[in-house]
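> below is the structure, and that's it, no one-letter string:
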């Protein structure tokens, strides 16, 4: 586990200084009802694709529009369904859509039909120009060094190398999930080493469950940022932030810094409960950073939080401070 640097607290103070609370970009929120763990991919031609977890946890769906607001009314298509037996048979969670070397890939988590919590990371691929078309091929499981509960894979490229970040139970028992980073040989294979970037250590990461999950990567002004989510998926769900210098050795845990407090969390005043599991995209003009995330508009949940269907996909602009850090505007409405 990397050490949190002494200057982290000072950096957090700087990163939230000189904040600007203006937000001109308007969204017709929620962008999608009953869609959790949302991921939006924007193509070079300006098409937006939304992929997310459905409350039945049984399939992968995709929708396409030429604007973020357009995703709200876009026709949704089921592109893959869970297996009736064996692996990929339950808990179809957190799909992400990526375009790599001219081919589409979907990373997602799935349990087994007979053992629903035996969750691992899986990959689909599609050679079509449009991911709404063509046939999706099952590429198999992403194999990690430790065979254990694994989910929420995301991938990014940096300086000619491709990396995967995911959440995994690396300590066993009820230790929860940490975020792990590895270099990739290809879009479906890790080369290692597998480096733990963060584990649940602060109280806000350990409410009901010990959770670091849902990583989302954004690069800007010489830094690589990883937003992630923590705690149970009720009103305690919230987001933290990691960052490293773009010239640092990303596979050295000491290269990464961690916010000691959450950077986006429940607001009773704004009726925003349990925000998290986000992705990043850009506005239609490419000038603004847009965060896509899920939240509920009420606090009290009947039964287990995973049985509540009403995590909705939302969009909001992210500003940037003068010191080069993302400003999630905690006290501002969407």
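Perfect, I can see it now. Quick caveat: nothing in here was measured; it's all calculated off a predicted structure.
> make it CA atoms for all contacts and neighbour counts henceforth
Fine.
> residue contacts, residue 77?
If you count contacts by Cα atoms under 8 Å, 6 or more residues apart in numbering, residue 77 has them with 61, 62, 63, 132.
> gap between it and residue 38?
Plainly put, residue 77 is 15 Å away from residue 38 if you go by Cα to Cα, to the nearest Å.
> show me what contacts residue 323?
Contacts for residue 323 were tallied using Cα under 8 Å, 6+ apart; they are 14, 15.
> tell me which residues of stretch 39-59 come out buried.
Burial within stretch 39-59, assessed by neighbour count using 16 or more other Cα atoms under 10 Å, is assigned to 39-42, 46, 48-55, 57-59.
> run through the helices of this protein in chain order.
All helices of the chain, identified by DSSP state H, fall at 8-15.
> quick test: name the residue nearest the centre of it.
Centroid-nearest residue in the chain, with Cα atoms, centre = their mean: residue 214, separated by 3.7 Å.
> strands of the stretch 201-334 of the chain, residue ranges please.
In the stretch 201-334 of the chain, the strands defined using DSSP state E, counting those that start in this stretch lie at 212-220, 223-230, 238-245, 257-258, 273-282, 289-296, 312-320, 326-327.
> out of these, which comes closest to residue 102?
strand 273-282 (19.3 Å; Cα to Cα).
> circling back to that earlier point, can I get the contacts of residue 77 in CSV including neighbour count?
CSV is the format used below for those (neighbours: other Cα atoms under 10 Å):
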residue, neighbour count
61, 19
62, 20
63, 21
132, 18
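> format these as CSV; extra columns: distance to residue 231.
Formatted as CSV, the contacts of residue 77 follow (distance: Cα to Cα, whole Å):
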residue, distance to residue 231
61, 26
62, 27
63, 29
132, 34
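> which of these lies closest to residue 114?
For the contacts of residue 77, the residue nearest residue 114 by Cα to Cα is residue 61; the value is 23.4 Å.
> just the ones of the buried residues of stretch 39-59 in strands?
The members of the buried residues of stretch 39-59 that map onto strands under DSSP state E are 39, 40, 41, 42, 48, 49, 50, 51, 52, 53, 59.
> please name the residues that touch the fourth one.
Think residue 42. By Cα under 8 Å, 6+ apart, the neighbours of residue 42 are 48, 49, 281, 282.
> distance to residue 9 added to these, as TSV?
Below are the contacts of residue 42 laid out as TSV (distance: Cα to Cα, whole Å):
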residue	distance to residue 9
48	37
49	37
281	28
282	29
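> among those residues, which two are most distant?
Spatial extent of the contacts of residue 42 (Cα to Cα) is set by the pair 49 and 282 at 12.4 Å.
> okay, pairing it with this:
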């Protein structure tokens, strides 16, 4: 097996993919969704030149597009360049799907799937190469089709390095297994050539993987906390589309299918409350400061589709922070509502605990694995500019408000009393100016603070009071 990841690439991947322990806080980040309209299967990589590079499926399925910007939000308005177009005959002539951009051995590579002009469903994986420093310039050379032992429907190739070996993972149909696509893994001898016999590491057998179609596809890898996590998409590309997760120990043989454990339920799925449907085909990147993992994916803002979902052009690229549970596993949460992304509010002085709602009472709890219970959007205050309100993530239209000085998450009734009770002044943290505190709008001098694991608006006077009323945005 040839190991060919350069030192520079390994350093970059180590920086991006090997995290610190799950207990360590990462600063809050905020983005505005959706990011880019009519761009599905999004792939974003942060390069050492300080740019984010973006590519995705265009709904015409006829070209590969790319953008770059120094911030993730900046990709929304960045100029888009067509770097390659489909052939007018033969191979690579139809269904140009799911491009991914990777930097390997000081060269850029794009992995993508394509059909033939004379058989649009003869879809196979292909590779392009560019030696320019900026992949939006220079020449893209066709390295051809990735030769696989099975010459069958295959797509969604991705690549990653683990323990010095570069791997390729992809989705493919095996007639001996049945209809649909399975996930495969093989080491690479160069960026377009697999080595040895591929391992079939996942087959769609669970009920949520087989709605509409039997599908495991769109693998995406992130390595943290002594494990290799492979997210993948399942079921038909309508509102049933969702993300599952395979997990392997970092010390295991990844080519042994028994090294991988599949999540019993999807880890990311449609959410009617937030009006997000069919989230899937994700990739992972990092925040501008490199301290937060960012989930990149597509979905639609409506459930019902007329005709074949593949002919509906409105899958769009979205971003939100990926969180980590205390046990070191990723927590995808739910696809958040359009608009600004939410934060978690970690206690300043009880550092393993977050503000969350439980039966709509606001509490301070550890190990909140129902992530959205502990996420709030900080929006313009219901009383107007200069103030803020904290909107629930999994119950849009519900806000953190005080009643008898106790904090609840409740739906706005439009009354003046509710607006006042649900409005706060955002202040520098009373115990640490780098953190935040929230002063009641209608009861000056009272702040959101915790006491005996419940949340109140109370006056503060002592150092302990100030610490209880201070929170770190994550």
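Looks like it came in fine. Computed from a prediction, not measured in an experiment: that's the story for all the values here.
> residue in the second structure paired with residue 199 of the first structure?
Using TM-score structural alignment, the partner of residue 199 of the first structure in the second structure is residue 203.
> show me the contacts for the residue lying closest to its match once chain neighbours are set aside.
Closest residue in space to residue 203 of the second structure, ignoring its immediate chain neighbours: residue 182 at 4.8 Å, by Cα to Cα, 6 or more residues apart in numbering. Counting by Cα under 8 Å, 6+ apart, residue 182 of the second structure touches 171, 172, 173, 174, 200, 201, 202, 203, 204, 215, 216, 217.
> contact partners for the aligned partner of residue 252 of the second structure in the first structure?
Aligned by TM-score structural alignment, residue 252 of the second structure pairs with residue 248 of the first structure. Neighbouring residues of residue 248 of the first structure by Cα under 8 Å, 6+ apart: residue 255.
> residue in the second structure paired with residue 133 of the first structure?
Checking TM-score structural alignment: residue 133 of the first structure goes with residue 137.
> residue 41 of the first structure now?
Under TM-score structural alignment, residue 41 of the first structure pairs with residue 45 in the second structure.
> contacts only, for its match.
52, 53, 54, 101, 102, 284, 285.
> in the stretch 1-150 of the first structure, which spans are strands?
36-42, 48-53, 59-65, 76-81, 90-100, 103-111, 120-126, 137-141, 150-158.
> identify the residue range in the second structure corresponding to the last one.
Following TM-score structural alignment, the partner segment of strand 150-158 of the first structure in the second structure covers residues 154-162.
> and the matching stretch, how far out from the chain middle?
On the basis of Cα atoms, centre = their mean, to the nearest Å, stretch 154-162 of the second structure is displaced by 17 Å from the centre of the chain it belongs to.
> can you check stretch 323-335 of the second structure too?
Its chain's C-alpha centre and that of stretch 323-335 of the second structure lie 11 Å apart, by Cα atoms, centre = their mean.
> in it, what's buried?
Residues 323, 324, 326, 328, 329, 330, 331, 332, 333, 334, 335 are the ones in stretch 323-335 of the second structure that count as buried (16+ other Cα under 10 Å).
> map the third one onto the first structure.
Taking TM-score structural alignment for the superposition, residue 326 of the second structure sits opposite residue 322 in the first structure.
> quick one: contacts for its match?
Residue 322 of the first structure makes contacts with 15, 18, as judged by Cα under 8 Å, 6+ apart.
> counterpart of residue 27 of the first structure in the second structure?
Under the alignment defined by TM-score structural alignment, residue 27 of the first structure corresponds to residue 31 in the second structure.
> ok, that match - how many residues close by?
Counted with other Cα atoms under 10 Å, residues neighbouring residue 31 of the second structure total 16.
> same deal with residue 145 of the first structure?
For residue 145 of the first structure, the count of nearby residues is 11 (other Cα under 10 Å).
> please apply the same query to residue 313 of the second structure.
Around residue 313 of the second structure there are 15 other residues, counting by other Cα under 10 Å.
> roughly how far does the equivalent of it over in the first structure sit from residue 213 of the first structure?
With TM-score structural alignment defining the correspondence, residue 313 of the second structure maps onto residue 309 in the first structure. Distance, residue 309 of the first structure to residue 213 of the first structure, using Cα to Cα: 20 Å.
> mind checking the SS state of residue 8 of the second structure?
Three-state assignment for residue 8 of the second structure (DSSP: H, G, I helix; E, B strand; the rest coil): helix.
> residue 12 of the second structure now?
In three-state terms, and counting by three-state DSSP, residue 12 of the second structure is helix.
> close enough to count as contact, it and residue 102?
No: using Cα atoms under 8 Å as the test, residue 12 of the second structure is too far from residue 102 to be in contact (11.7 Å).
> more neighbours: which of the two?
More neighbours surround residue 102 than the other of residue 12 of the second structure and residue 102, with 21 against 15 (other Cα under 10 Å).
> how deep is the match of residue 133 of the first structure tucked in, by neighbour count?
Residue 137 of the second structure: 12 surrounding residues under other Cα under 10 Å.
> now swap in the one 10 residues further on and tell me
Residues near residue 147 of the second structure, counting by other Cα under 10 Å, number 13.
> could you do the one 5 residues further on as well?
Residue crowding around residue 152 of the second structure was assessed by other Cα under 10 Å; the count is 15.
> hang on, it packs against residue 122?
Yes: Residue 152 of the second structure lies in contact with residue 122 (Cα under 8 Å); the separation is 7.5 Å.
> circling back to that earlier point, put together a markdown table for the strands of the stretch 1-150 of the first structure, with distance to residue 192 of the first structure on each row.
Shown next, in a markdown table, are these (distance: least, Cα to Cα, whole Å):
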| stretch | distance to residue 192 of the first structure |
| --- | --- |
| strand 36-42 | 26 |
| strand 48-53 | 28 |
| strand 59-65 | 29 |
| strand 76-81 | 30 |
| strand 90-100 | 20 |
| strand 103-111 | 18 |
| strand 120-126 | 16 |
| strand 137-141 | 16 |
| strand 150-158 | 14 |
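> ok, which of those strands comes nearest residue 291 of the first structure?
Across the strands of the stretch 1-150 of the first structure, closest to residue 291 of the first structure is strand 36-42 (Cα to Cα), at 9.1 Å.
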